[in-house]
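**Q** okay, here's the prediction I keep looking at, along with the sequence it came from:
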Amino acid sequence: MLKKTIAFAAVLSIVFMTFGCKEDVLPKPSGYLRLDYHEAKYMAFENQCPFTFEMNADAVIKGEKDCGFTITYPKMKATIYLTYKPVNQDINTLLRDAQKLTYEHVIKADDILEQPFLNPNKKVYGMFYQVEGNAATNSQFYVTDSTKHFVTGSVYFYAKPNFDSIMPAASYIKNDMQRLMETLKWK
């Protein structure tokens, strides 16, 4: 009887060890830090250039040559680059160059959404581009009065393009760029 009890206990132990403790080990999925940003406050920006606009009060603006600007977001490691060019009866070339700059990102982009912008009261017309995917820039725009002035803007992050990880910051800055575009006035 003792032999049967020992044999039964041995078989039972083997069964428990084989089936009882087996767990499927699954790797944890990659996660990203949740980034929340406070509500943007805007201020008017004006200098000797032939246009004015509103920008995020937390951003840092630096003038470049020929009425170009960099608007930096130090906490997000991002910069909006603004470029001004006089039209000089060459609006078609300026439009073609602005569109070409956006569509150079089509290789890495999943989609490029175009949003026309029209403000006939201020004579500001343009296009806002939202570039989706792992492209170098996520938002670009151009505005013009079609006779004298032409302004382009694009945002770049100082990080490897990974849209999932920078999406909160990209969305925040996209809203700032749209605000800049909507509040732009010619002098």
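**A** Alright, I've got the coordinates. Numbering: from 1, shown residues only.
**Q** please make it C-alpha for all contacts and neighbour counts, starting now.
**A** Noted.
**Q** the helices in the chain, which residues?
**A** Assigned by DSSP state H, the chain shows helices spanning 2-15, 91-103, 163-183.
**Q** rebuild those helices as a markdown table, extending it with mean neighbour count.
**A** A markdown table is the format used below for the helices of the chain (neighbours: other Cα atoms under 10 Å):
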| stretch | mean neighbour count |
| --- | --- |
| helix 2-15 | 11 |
| helix 91-103 | 15 |
| helix 163-183 | 18 |
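**Q** check it against this one:
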Amino acid sequence: MKSTIPFLSIIILFFTMNLIFSSCNNEEDSFIPKPYGYFRIELPEQSYTKLEGDFPYSFEHSKYAKVVKNESQYAEDYWITLKYEPISMAEIHITYKEIKNEPKLFMEYVNDAHKITFNEINTARSSAIDQVIDSKNGNGIVFTISEGEVPTVFNYWVSDSLTHFLRAAMYVPTSSQNDSLAPILKYTKDDMMHMLETFEWKK
């Protein structure tokens, strides 16, 4: 028994050293995952051009945005979409309604715009929402700014409450990556604000 104790000790020490060295090697050779990263987005310098076509409204939009007819099944006259050619991850949808000097129609359009916005926010469980009511050139303007994973992060409607009602909304197909798209969202939002600053109804 006396001769076997040192032998067992040597065997235990041998396996212990093997485990230590093997664990060191495994740590060196093991794959260490890196934090998620996103492609750097190069955006062109903002430049604008006047909206062309026979529309009851006018504004300056980004020259990088192609104006196309809204092809949805609910589309009406003068509904358009601004599609960014170098930026395929954001679109601006423009919808238009004629009020015809009917207060009930005006309130109906306001309620519809409100429902569309809040339904999208509630469905996506947005973390925040802010509304700012403004007035410019005799028009009422309501902004809706939402934060979180929502398809519509910024929109507004503008109306003279008598004849015209227009809603502009920024849509982001990949709403689950809004944090990574922050530069695009800001870029498009700035374009929408320029559209509003140059906005006017045609007589």
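**A** It's in. The structure presented is a predicted model; accordingly, all values stated were derived computationally and were not measured.
**Q** still on that earlier bit, got a markdown table for the helices of structure 1, with distance to residue 136 of structure 1 too?
**A** Formatted as a markdown table, the helices of structure 1 follow (distance: least, Cα to Cα, whole Å):
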| stretch | distance to residue 136 of structure 1 |
| --- | --- |
| helix 2-15 | 57 |
| helix 91-103 | 10 |
| helix 163-183 | 9 |
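**Q** select, out of the ones you listed, the one closest to residue 142 of structure 1.
**A** Residue 142 of structure 1 lies closest to helix 91-103 among the helices of structure 1, at 6.9 Å (Cα to Cα).
**Q** for residue 26 of structure 1, find the nearest of the helices of structure 1.
**A** Of all those, helix 163-183 sits nearest to residue 26 of structure 1, with 22.5 Å by Cα to Cα.
**Q** show me the contact partners of that closest one.
**A** Helix 163-183 of structure 1 is contacted by residues 32-33, 35-37, 52-56, 76, 128, 132-135, 138-139, 141, 143, 153, 155 when judged by Cα atoms under 8 Å, 6 or more residues apart in numbering.
**Q** show me the contacts for residue 64 of structure 2.
**A** By Cα under 8 Å, 6+ apart, the residues touching residue 64 of structure 2 are 47, 84, 85, 86.
**Q** now swap in residue 45 of structure 1 and tell me
**A** By Cα under 8 Å, 6+ apart, the contact set of residue 45 of structure 1 is 52, 53, 54, 55.
**Q** go on, residue 148 of structure 1?
**A** Neighbouring residues of residue 148 of structure 1 by Cα under 8 Å, 6+ apart: 86, 87, 88.
**Q** about what we covered before: are any of the contacts of helix 163-183 of structure 1 buried, and which?
**A** Buried residues within the contacts of helix 163-183 of structure 1, counting neighbours by 16 or more other Cα atoms under 10 Å: 52-56, 76, 128, 132-135, 138-139, 141, 143, 153, 155.
**Q** among the residues you listed, which are in strands?
**A** Among those, the ones falling in strands (DSSP state E) are 52-56, 128, 132-133, 139, 141, 143, 153, 155.
**Q** what sits against the residue nearest the centre of structure 2?
**A** Centroid-nearest residue in structure 2, with Cα atoms, centre = their mean: residue 172, separated by 4.0 Å. Counting by Cα under 8 Å, 6+ apart, residue 172 of structure 2 touches 89, 90, 91, 150, 151, 152, 153.
**Q** check residue 153 of structure 2 too.
**A** Going by Cα under 8 Å, 6+ apart, residue 153 of structure 2 touches 145, 146, 147, 170, 171, 172, 185.
**Q** excluding its backbone neighbours, what's nearest the equivalent of the fourth one over in structure 1?
**A** Residue mapping for residue 170 of structure 2 onto structure 1 gives residue 155, with TM-score structural alignment as the criterion. Using Cα to Cα, 6 or more residues apart in numbering and skipping residues adjacent in sequence, the residue nearest residue 155 of structure 1 is residue 80, 4.2 Å away.
**Q** of the contacts of residue 148 of structure 1, buried ones?
**A** Buried subset of the contacts of residue 148 of structure 1 (neighbour count, 16+ other Cα under 10 Å): 86, 87.
**Q** what is the equivalent residue in structure 2 for residue 123 of structure 1?
**A** Structural alignment (TM-score structural alignment) places residue 123 of structure 1 against residue 138 in structure 2.
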